[in-house]
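K.L.:
Structure of the sequence below:
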Amino acid sequence: MSTTCTHLDTVEVTQLPAAVAGCADCLEIGGRWVHLRMCQACGRIGCCDSSPNRHASAHARREQHPIARSAEPGEDWSWCYVDDVAFVLTES
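P.N.:
This is a model prediction of the structure:
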């Protein structure tokens, strides 16, 4: 496990959308989710690894988009699936 994320150059999307309906894949299949994550490369909303379908990490692997941020109200942390590390993005 790394102590820093080495994939910050992949971040394209930092702001959550105004409204989050839920996990895009779960909404399509009638699934359920526990917590939501937003891909910071493309903005796709997926469910966390505590959810039955783990769509956020599946998207990260499939699309090679390594970083997702929490899409939960009041949370501002991000997770790098490759480096296995959580962090908070700061504006420079």
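
K.L.:
rest of the way, CA atoms for contacts and neighbours
P.N.:
OK.

K.L.:
Give me the most central residue, the chain.
P.N.:
For the chain, the residue nearest the mean C-alpha position is Ala68 (2.6 Å; Cα atoms, centre = their mean).

K.L.:
One more, so I can put them side by side:
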Amino acid sequence: MICQHLKESGEPAPQTAYEQGCPQCVAGGFDDWVHLRLCLGCGLVACCDSSPRRHMSAHHAEAGHPVMRSFEPGETWRWCFDDEQLG
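P.N.:
So this is what the prediction gives:
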């Protein structure tokens, strides 16, 4: 059964373009992110948990936005941090 967070998640416009990479990594002088994720609560683009700094998980911990999706070309899967559910 799909959790309520995944059912209710929207699709905000990304705050940054894919080609620019993880904004927090770039601002820190890093270019070693692995994949990008899009917060479906606010549109923040950040790096995944396979990346050294795990900015999307940090964003979830700070902001509490429960759902993100892959921001990789051709991928549309979503993840709910609160319920640890793929959707």
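
K.L.:
Superposed, what's their TM-score?
P.N.:
Superposed pair, TM-score by TM-score structural alignment, normalised by the length of structure 2: 0.83. Supporting alignment: 84 aligned residues with a Cα RMSD of 2.0 Å.

K.L.:
Let me see the ranges of the strands in structure 2.
P.N.:
36-39, 45-47, 67-70, 78-80, 85-86 (DSSP state E).

K.L.:
Out of the ones you listed, which gets nearest to Met1 of structure 2?
P.N.:
strand 85-86 (9.5 Å; Cα to Cα).

K.L.:
I'd like the distance between Gly29 of structure 2 and Gly10 of structure 2.
P.N.:
31 Å (Cα to Cα, to the nearest Å).

K.L.:
more neighbours, these two?
P.N.:
With neighbours defined as other Cα atoms under 10 Å, Gly29 of structure 2 and Gly10 compare such that Gly10 has more, 15 against 9.

K.L.:
Identify the residue spatially nearest to that one, adjacent ones excluded.
P.N.:
Leaving aside its sequence neighbours, Gly10 of structure 2 sits nearest to Leu40 (Cα to Cα, 6 or more residues apart in numbering; 5.9 Å).

K.L.:
and that neighbour, what pairs with it in structure 1?
P.N.:
Aligning on TM-score structural alignment places Leu40 of structure 2 opposite Gln40 in structure 1.

K.L.:
Can you add distance to Met1 of structure 2 and give the strands of structure 2 back as a markdown table?
P.N.:
As requested, the strands of structure 2 are exported to a markdown table (distance: least, Cα to Cα, whole Å):
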| stretch | distance to Met1 of structure 2 |
| --- | --- |
| strand 36-39 | 22 |
| strand 45-47 | 27 |
| strand 67-70 | 16 |
| strand 78-80 | 13 |
| strand 85-86 | 9 |
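
K.L.:
these two touch, right, the match of Leu40 of structure 2 and Ala71?
P.N.:
No. If you go by Cα atoms under 8 Å, Gln40 of structure 1 and Ala71 don't touch, sitting 10.8 Å apart.

K.L.:
Give the burial count for the nearest residue to Arg69 of structure 1 once chain neighbours are set aside, as a bare number.
P.N.:
Nearest residue to Arg69 of structure 1, sequence neighbours excluded (Cα to Cα, 6+ apart): Ser78, at 3.9 Å. With neighbours defined by other Cα under 10 Å, the count for Ser78 of structure 1 comes to 22.
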